[in-house]
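Peer 1: coords please:
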Amino acid sequence: MTADLTTSAAEARRRIDVRLAELMPHALPDQPELAAALRDGVLTPGKRLRPLMTLFAAEDLGGAQAPAIDAGCAVEMIHAASLVLDDMPCMDDALLRRGQPAVHAGHGEDLALLVSVAAISHAYGLLAGIAPLSPQARIDCIVILSRAVGVGGLVAGQFADLRGGRNVRPTTEISTTNGLKTGSLFIAAAEIGAVVAGADAGTRNQLRTFADELGQAFQLLDDLLDDGTNPLLIGKDVGKDNGKSTMVSLVGRASVQRRIERHLGAADRGLTEIFGPRSRLHWLVETMLAQARPLSLMQDVTTHGLSEEVGAR
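Peer 2: Next comes the predicted model:
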């Protein structure tokens, strides 16, 4: 991809960060501890992949930037809430996230739970209030996001990972769990971008297929990173999958890397059917592919490369 697209993506990420801070839920003036926990849970720097997907999908389909960014920020708030919950002692019991103490570690489990509820509820309110969108488009966005979060999406994936991950599982079951736990929010991000742009049902379905492939690849990348040894390298705890039945533990790193390339290849082909050979969503796929290849030599990866783009989630 060209340097121009890389620069464009960096500027888009900056705009998303600025708007995310503006759209944050505000705690009451006499509750500064809650305000601090919200900031740490939502605004700690990450790569903002999901809102970038929403923005790029919308703009590549001819949609407006401002409502796409707001919708993407709603998706990012859901993602942030999911990370706060994922790190809790009753879940993965992780202490580090995006290079900072996990919210429960820095602010207590009670505030971590409240941050998650606040971020999720605020996300739906944001979608409901995007004035440039038609009432039906806003409803569609809310339905898409609620579907991604609920018992057919993130909740189902997390349950399967928590209760089934310690047992021997076939690779097909692991892929299904990955699709629920990670792919569901990728799918929502892309499809919401299509809704913002007023795309037809066929295009929305094509973007869902693309995002599912990208989500599978991303989760496998995350599994490879968890298999490393240095938490500072990726900004979060490593070894949290130890004892779990993951694709890495079942088929090995080299096979997982080949699976990543296959998923990214399918994602790329799906985009080409929609946009032709080049789009900013293609840039996301190619960026992930470039990151996947060095993972077989994890010790050679530097903090300012892979960790910023993948490990920060």
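Peer 1: use CA for all of it now, contacts and neighbours both
Peer 2: OK.
Peer 1: Check which element follows the host helix or strand of L52 along the chain.
Peer 2: Per DSSP states H and E: L52 is located in helix 49-60. Reading on from helix 49-60 to the C-terminus, the next helix or strand found by DSSP H and E is helix 65-86.
Peer 1: and that next one, what does it pack onto?
Peer 2: helix 3-23, helix 32-42, helix 49-60, helix 109-128, helix 184-196 (3 or more Cα pairs under 8 Å, 6 or more residues apart in numbering; DSSP states H and E).
Peer 1: can I get those helices in a markdown table with mean neighbour count and distance to D161?
Peer 2: Listed next are the helices and strands packed on helix 65-86 as a markdown table, based on neighbours: other Cα atoms under 10 Å; distance: least, Cα to Cα, whole Å:
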| stretch | mean neighbour count | distance to D161 |
| --- | --- | --- |
| helix 3-23 | 15 | 30 |
| helix 32-42 | 20 | 22 |
| helix 49-60 | 26 | 21 |
| helix 109-128 | 20 | 19 |
| helix 184-196 | 30 | 14 |
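Peer 1: got CSV for those helices, with distance to G235 too?
Peer 2: Below are those laid out as CSV (distance: least, Cα to Cα, whole Å):
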stretch, distance to G235
helix 3-23, 19
helix 32-42, 14
helix 49-60, 16
helix 109-128, 19
helix 184-196, 21
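Peer 1: Which one of those lies nearest to W283?
Peer 2: Nearest to W283 among the helices and strands packed on helix 65-86 is helix 3-23; the distance by Cα to Cα comes to 7.2 Å.
Peer 1: who touches A160 in this structure?
Peer 2: A160 sits next to T177 when contact means Cα atoms under 8 Å, 6 or more residues apart in numbering.
Peer 1: I have a second one here; can you model it like the first so I can compare?
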Amino acid sequence: MNIKEFISTKGEVINEALDKYLPQVRPEELHQAMRYSVLAGGKRLRPILTLVAAQLVGEEEEKVLPAACALELIHNYSLIHDDLPCMDDDDFRRGKKTNHKVFGQGMAVLAGDALLTYAFELLAEIDDLPAERVLLATSKLAKAAGKQGMVGGQAADLLAEGQEIDKQELKYIHTHKTGALLEAAVSMGAILGGASDEQLFALQEYAQGIGLAFQIVDDILDIEGDAEKIGKDVGSDLEQDKATFPALYGLERSKEMAAENCQRAKEAINIFGEQAEVLRKLADYIIEREY
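Peer 2: A predicted model of the protein is given here:
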């Protein structure tokens, strides 16, 4: 299997669904701003993980597609807000001007707010899966996106700028800021698919491994990455004196840690045998990616 082709194919499925879920209705400019960021591209890695995890435990892809899209809406809301002048103050995202550069800061804030709330509307309207699974998956996403997950990690990251922090605090920031939503992506697919406790535990261990590896690679790419491939300026972490793995561990050790977490993730899903090969290839892709 060519994992890049797999990601591209699944990404098209998700893009079609997102386009359907985001019609151009009133207020027009708000919806234009929402569509601008969501449909600007991206690997769609998080919703792909949701679909793959659900299929791995025996559920049909179509039934979990709304949940996968809800997750992607939350991811994009976080990017819109993250790019704002009061946060990272980025001018470009995925090779295009950031949302606030096109629609203004006020509309960008509202577009992010709308994507976040609409995500839970999509989840609430799922009616062809057992209600208890939908409720549990919704709770998982809410926690992963909120104060004990992504938002909490972003807050810790903001407070750490210009400060000397220890390795434990750095891990906290990254496992919450980035890892929480990646873990939710896998867990939601497993939960909606009716995974057993053993299967869910294994998939959560996998997700924790790839979540940390993903953020370490992001930190590395901010130093070594190609701005054209990444779609935004590199070196912003250094300019803002952000807490990163290369800053604390050095580049070479950071690369080793990314590989170690990738290996840990792959070993966690041995219980699935060859059926989990797609997840293994996705783990490898995460540490080998160039953007």
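Peer 1: can you tell me the mean distance of the helix holding L52 of the first structure from the second structure after alignment?
Peer 2: For helix 49-60 of the first structure, the mean deviation from the second structure after alignment is 0.4 Å (mean Cα distance after the TM-score superposition for the first structure).
Peer 1: Check what contacts that helix and list those residues.
Peer 2: Applying Cα under 8 Å, 6+ apart, the external contacts of helix 49-60 of the first structure come out as 9, 12-13, 16, 64-65, 68-69, 71-73, 75-76, 185-186, 189-197, 275, 279-281, 313.
Peer 1: mind checking which of the helices and strands packed on helix 65-86 of the first structure is nearest S245 of the first structure?
Peer 2: Short answer: helix 184-196, nearest of these by Cα to Cα, at 20.6 Å.
Peer 1: counterpart of that closest one in the second structure, which residues?
Peer 2: Under TM-score structural alignment, helix 184-196 of the first structure corresponds to residues 180-192 of the second structure.
Peer 1: Could you do stretch 32-42 of the first structure as well?
Peer 2: Mapped onto the second structure using TM-score structural alignment, stretch 32-42 of the first structure spans residues 28-38.
Peer 1: contact partners of the matching stretch?
Peer 2: Taking Cα under 8 Å, 6+ apart as the rule, stretch 28-38 of the second structure contacts 18-19, 22-25, 72-73, 76, 80, 98-99, 103, 107-108, 110-112, 114-115.
Peer 1: at 7 Å what do you get?
Peer 2: With Cα atoms under 7 Å, 6 or more residues apart in numbering as the contact definition, stretch 28-38 of the second structure has outside contacts at L22, Q24, V25, L73, N76, N99, F103, M107, A108, A111, L115.
Peer 1: Likewise for stretch 115-130 of the first structure?
Peer 2: For stretch 115-130 of the first structure, contacts defined as Cα under 7 Å, 6+ apart pick out 25, 37-38, 41, 67, 71, 74-75, 77-78, 81, 84-85, 138, 141-142.
Peer 1: wait, D268 of the first structure sits on L284?
Peer 2: No. Taking contacts as Cα atoms under 7 Å, D268 of the first structure lies outside contact range of L284: 9.5 Å.
Peer 1: contacting residues for the residue lying closest to D241 of the first structure once chain neighbours are set aside?
Peer 2: In this structure, D241 of the first structure finds its nearest non-sequential neighbour in D226, 6.7 Å apart by Cα to Cα, 6 or more residues apart in numbering. By Cα under 7 Å, 6+ apart, the residues touching D226 of the first structure are V238, G239, K240, D241.
Peer 1: And for N205 of the first structure?
Peer 2: By Cα under 7 Å, 6+ apart, the contact set of N205 of the first structure is empty.
Peer 1: And it, what's its match in the second structure?
Peer 2: So, by TM-score structural alignment, N205 of the first structure is matched to F201.
Peer 1: give me the element that match is part of.
Peer 2: When elements are assigned from DSSP H and E, F201 of the second structure belongs to helix 197-224.
Peer 1: Any buried residues in that helix, and which?
Peer 2: For helix 197-224 of the second structure, the neighbour count (16 or more other Cα atoms under 10 Å) marks 199-223 as buried.
Peer 1: repeat for stretch 68-85 of the first structure
Peer 2: In stretch 68-85 of the first structure, the ones that count as buried by 16+ other Cα under 10 Å are 68-85.
Peer 1: Which residues does it contact?
Peer 2: 16, 20, 41-42, 50-51, 54-55, 58, 103, 112, 116, 119-120, 123, 126-127, 189, 193, 196.
Peer 1: Let's see that with 6 Å instead.
Peer 2: Applying Cα atoms under 6 Å, 6 or more residues apart in numbering, the contact partners of stretch 68-85 of the first structure are L20, V42, P51, T54, L55, S116, A119, I120, A123.
Peer 1: Equivalent analysis for stretch 261-275 of the second structure, please.
Peer 2: Under the contact criterion Cα under 6 Å, 6+ apart, stretch 261-275 of the second structure has outside partners A202, E205, Y206, G209, I210, A213, R280, A283.
Peer 1: what's the distance between E252 of the second structure and E224 of the second structure?
Peer 2: From E252 of the second structure across to E224 of the second structure, the span is 12 Å (Cα to Cα, to the nearest Å).
Peer 1: who touches both of those two?
Peer 2: Overlap of the contact sets of E252 of the second structure and E224 (by Cα under 6 Å, 6+ apart) is empty.
Peer 1: P27 of the second structure: neighbouring residues, count only.
Peer 2: Neighbourhood size, P27 of the second structure [other Cα atoms under 10 Å]: 8.
Peer 1: on that earlier part again, ok, of the contacts of stretch 115-130 of the first structure, which one's closest to V149 of the first structure?
Peer 2: The closest of the contacts of stretch 115-130 of the first structure, once distances to V149 of the first structure are taken by Cα to Cα, is I78, at 7.9 Å.
Peer 1: what do we get in the second structure for that closest one?
Peer 2: Counting by TM-score structural alignment, I78 of the first structure lines up with I74 in the second structure.
Peer 1: What number of residues are in the vicinity of K177 of the second structure?
Peer 2: K177 of the second structure: 28 surrounding residues under other Cα under 10 Å.
Peer 1: Was I right to think it contacts G152?
Peer 2: No. In this structure, K177 of the second structure is not within contact of G152 by Cα atoms under 6 Å, at 7.0 Å.
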